[in-house]
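A.B. asks: using only what follows, build the 3D model:
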Amino acid sequence: MSVGMAAPRAPYACDPDRSRGRLFAEPPSRTRSPFRRDCDRVIHSNAFRRLKHKTQVFVFHEGDHYRTRLTHSLEVAQIARALARQLGLDEDLTEALALAHDLGHPPFGHAGERALDACLKAHGGFDHNAQSLRVVTALEHRYPSFDGLNLTWEMLEGIVKHNGPLTARDGTAIGRYVERGVPVGISDFVQAFDLELSTFASLEAQAAAIADDIAYDAHDIDDGLRAGLFAVDDLKVMPAAERMIAAIDGNYPGLDGDRRGAEFVRELISYLIGAVAAETRRQLSLVRPQSVEEVRNAGQQLMLFPPDVAETEAGIKAFLKAHMYRHERVMSIMKDAEQIIFDLFARYERSPADMPDEWREGTEQTAGAARARRIGNFIAGMTDRFALMEHQRLFDSTPDLR
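C.D. replies: As a prediction, the model looks like this:
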């Protein structure tokens, strides 16, 4: 098979003709598969459009060339489709899951998520995967017969389980959910539409998840270089990066800094995609799944970095944490961003009348968890820009976030 040519559909891939269907029955499309239809619904959703003004690391007004949640999602989709194409997976489902994976993120990146989690601590906290599920099953209001987007079972499974099972076979929460339990937004929904929380997700979902890691590593290096938080040569503390940079300098002596950084990012993406594809083929050769059900019950993730590359990838994340995420400039802005979320949540909880009509309706008559969750849903859907505007409207002083 030539490079770039799609592999034939593998027996372990999700087959749109065998989808488990939608919560609300709909007639099939005459022109699109169920998974292509899912992807189109995500692209046309309000939540997806709002991602263009949601922070990845840098707040929107810091520069036009930094990633946002929207551009990040597009890059994840490109990487995920590259993996799907090589491994014979359903590309439409893979793309749809990649595009939908961040729909539940609040404004101001991880700072906004931390703040909203603290605000909702007494009511189960905030989980962006649960919020993504809530967006596509309840909060989007675009169809006459149902709330949400009425996505296929395979899409919803992938949104919830792309990082692995949430429970053991007996229903006990595992992994990151041991302490708090399965988030309410997920545990409630699966009573109506069982997403089988104790099994692994499809390889399409696993592709979207690992593509998220690859995209983060690559574009955060790109953005960090652009912002001047570190230089290309600073990356040489990582052996794999040092080898790549040496090869670039050998092939392109005297290359200017911008092109040198861009070439490194390009080489890194290719290196990580190739490593994942090779390791996944190795895992598949050991497990030999003959259906997507065998993938779900394999007892492990099958799409992985090989051990040496996993070590390299962990080193990249550690480098970025030290030189970017914990950089004094970034930390200062994110601290102010967290305070904006705290202020807005407290204000709406105290005075629901300050929210727009469609969100205020019913909130004034509720209290406790119901009110807090509704306020959390409202804030989670905000863009950075709207959150700043709301804060300016309701408070005498608003941080500049610069």
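
A.B. asks: can we go C-alpha only for contacts and neighbour counts from here?
C.D. replies: Fine.

A.B. asks: okay, now the nearest residue to Ile186 once chain neighbours are set aside: neighbour count?
C.D. replies: In space, and not counting its chain neighbours, Ile186 is closest to Ala130: 5.6 Å by Cα to Cα, 6 or more residues apart in numbering. When neighbours are counted by other Cα atoms under 10 Å, Ala130 registers 20.

A.B. asks: next helix or strand past whichever strand or helix holds Ala130?
C.D. replies: Assessed by DSSP states H and E, Ala130 sits inside helix 128-134. Going down the chain from helix 128-134, the next helix or strand is helix 153-161, by DSSP H and E.

A.B. asks: alongside the first, I'd like the structure of this one:
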Amino acid sequence: MTWPQLLSTRRYPDRPAEVPMPGRSPYLADYDRVVFSSAFRRLQRKTQVMPLPETDFVHTRLTHSLETACVGRSLGRLSARRVLENDPEIARALPDFAEDCGDIVAAACLAHDIGNPPFGHSGEDAISAYFASRAAERFTTGLSAAELADLLHFEGNAAGFRILTHTYPALSSGSAGLGLTYATLGAFTKYPRPSVINPEKKQNGASEKKYGYFQAESQRFRLVADELNLLPKDVAAGFYHRHPLAFLVEAADDICYRIIDFEDGLKLGLIDHERGLALLRELRATAPSVSPARPKSSSSGGLQWRAWQEELGYLRATLIGQLVDETAGRFAQHVPAILAGTYDAPLVKELHGYAHLQEIQRLSIERLYRSRPVLEIEAAGFEVLGGLLDAFLCAIFDKQVNHRSRKLLDLLPPQFRAIGPQAGASAYEQILLLTDYVAGLTDQHALSLYKTIKGIELPRGL
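C.D. replies: You can find the predicted model right below:
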């Protein structure tokens, strides 16, 4: 793969390459387009760590995405500068290489969770579990194996690619989604493969553990892969090697959710702060020439903390900088192999402090993600999302269109129904339209809609 093609400024699907405006690259415009999208705005009320949080401190998908984008911009620019040190010839063809890489990674990071359903990753499990249940069999009979796999293993990354590239005919005559550059779409796609690939092919790379697009978007992703000249793994199956900058998007997300989710757990009191701070100090000490940051007496002239939260903030900030610096070096080291398609591993696995990052993740899973309040709400989420899917699918496929079905269908916005320009949609497309709607709901909206259609609670104001 080559950098001039990988940094394509063409906008999906058929806009010509853009001439950058002074001080505003096409990739920076991508960032702005994501910010102003309604799907991004809904992330403010979607779960990152704690579903339906009662405190404003806890991160939501929105704040996590914004922080990941900040880390991604720094990581992208620093990594590109390290690449230029090894290959200064790149600057002749791409004079703004470092700034452009930073802007692309930032835009892709900003959008990386845009397709996640309500209730965090358990929302993906809830949708998948419903389509694996006997209640869904009557709706999925007749789907192809690939179409069924999209539903049985619902994936927020694929839903995100659909949001970025799909425009509903009921709303517009266009078909560009957010109209992002091919470079940003490539960097966004951490898993450049469909839900079903050759079962005989061994899968063990970082880009293979999930899938990145639904069958409905298979031709769209091929456009992206062809424009960027991504190396194929299996052309017939639509399976490709990653865009190099996708490794940085993945790394920025890994750094943020490990460090910042852990910080949430400490501040919520779910993880013992003394144990947590000790672990963060040990991670800080893995950097060359850095000793653990500890409160010291004023007579020593060292750092002195008024409260443990103050030290926590210092450690979080310095650790992110430390991990970004080391990750950038690892990326530059592996760029030749990445471009040749012979490297496919998470960059964070090669960091000096990876064992500490794994312990941080283990503690977060044990004390935070599996805490009783989280488990209770996530269990309720299975009922909520499964209940919404079942109720609306019964209405969509009700050939008699009884009174109840008619009322439910009237609650669905027109872009999520097979009417008007979308009339004649296949069963798979109709199901996908509904999953678009349900996955796009915020936690609170999903809960209130479920209560309403089940008659548990009437909307306020009636």
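
A.B. asks: mind telling me what the residue nearest to Ile186 of the first structure corresponds to in the second structure?
C.D. replies: By TM-score structural alignment, Ala130 of the first structure lines up with Ala158 in the second structure.

A.B. asks: might one say that its match is in contact with Gln215?
C.D. replies: No - using Cα atoms under 8 Å, Ala158 of the second structure is not in contact with Gln215; the gap is 9.5 Å.

A.B. asks: so who does the match of Ala130 of the first structure touch?
C.D. replies: When contacts are counted by Cα atoms under 8 Å, 6 or more residues apart in numbering, Ala158 of the second structure touches 115, 211-214.

A.B. asks: can we see that at 10 Å?
C.D. replies: Neighbouring residues of Ala158 of the second structure by Cα atoms under 10 Å, 6 or more residues apart in numbering: 115-116, 150, 164, 189-195, 210-215, 217.

A.B. asks: take those residues and keep only those in strands.
C.D. replies: Judged by DSSP state E, the contacts of Ala158 of the second structure include no members of strands.

A.B. asks: which ones among those map onto helices?
C.D. replies: 150, 164 (DSSP state H).

A.B. asks: re the thing from before, any idea how far the helix holding Ala130 of the first structure is from the middle of the chain?
C.D. replies: Centroid displacement of helix 128-134 of the first structure relative to its chain, using Cα atoms, centre = their mean, to the nearest Å, is 10 Å.

A.B. asks: mean shift between that helix and the second structure?
C.D. replies: By mean Cα distance after the TM-score superposition for the first structure, the fitted helix 128-134 of the first structure averages 0.9 Å away from its aligned residues in the second structure.

A.B. asks: ok, and for that helix, which residues are buried?
C.D. replies: 128-134 (16 or more other Cα atoms under 10 Å).

A.B. asks: how about stretch 352-365 of the first structure?
C.D. replies: Buried-residue list, stretch 352-365 of the first structure, by 16+ other Cα under 10 Å: 352, 354-355, 359-360, 363.

A.B. asks: kindly report the same for stretch 314-327 of the first structure.
C.D. replies: 315-317, 319-320, 323-325.

A.B. asks: tell me which entries of these lie within helices.
C.D. replies: Checked against DSSP H, those include these in helices: 315-317, 319-320.
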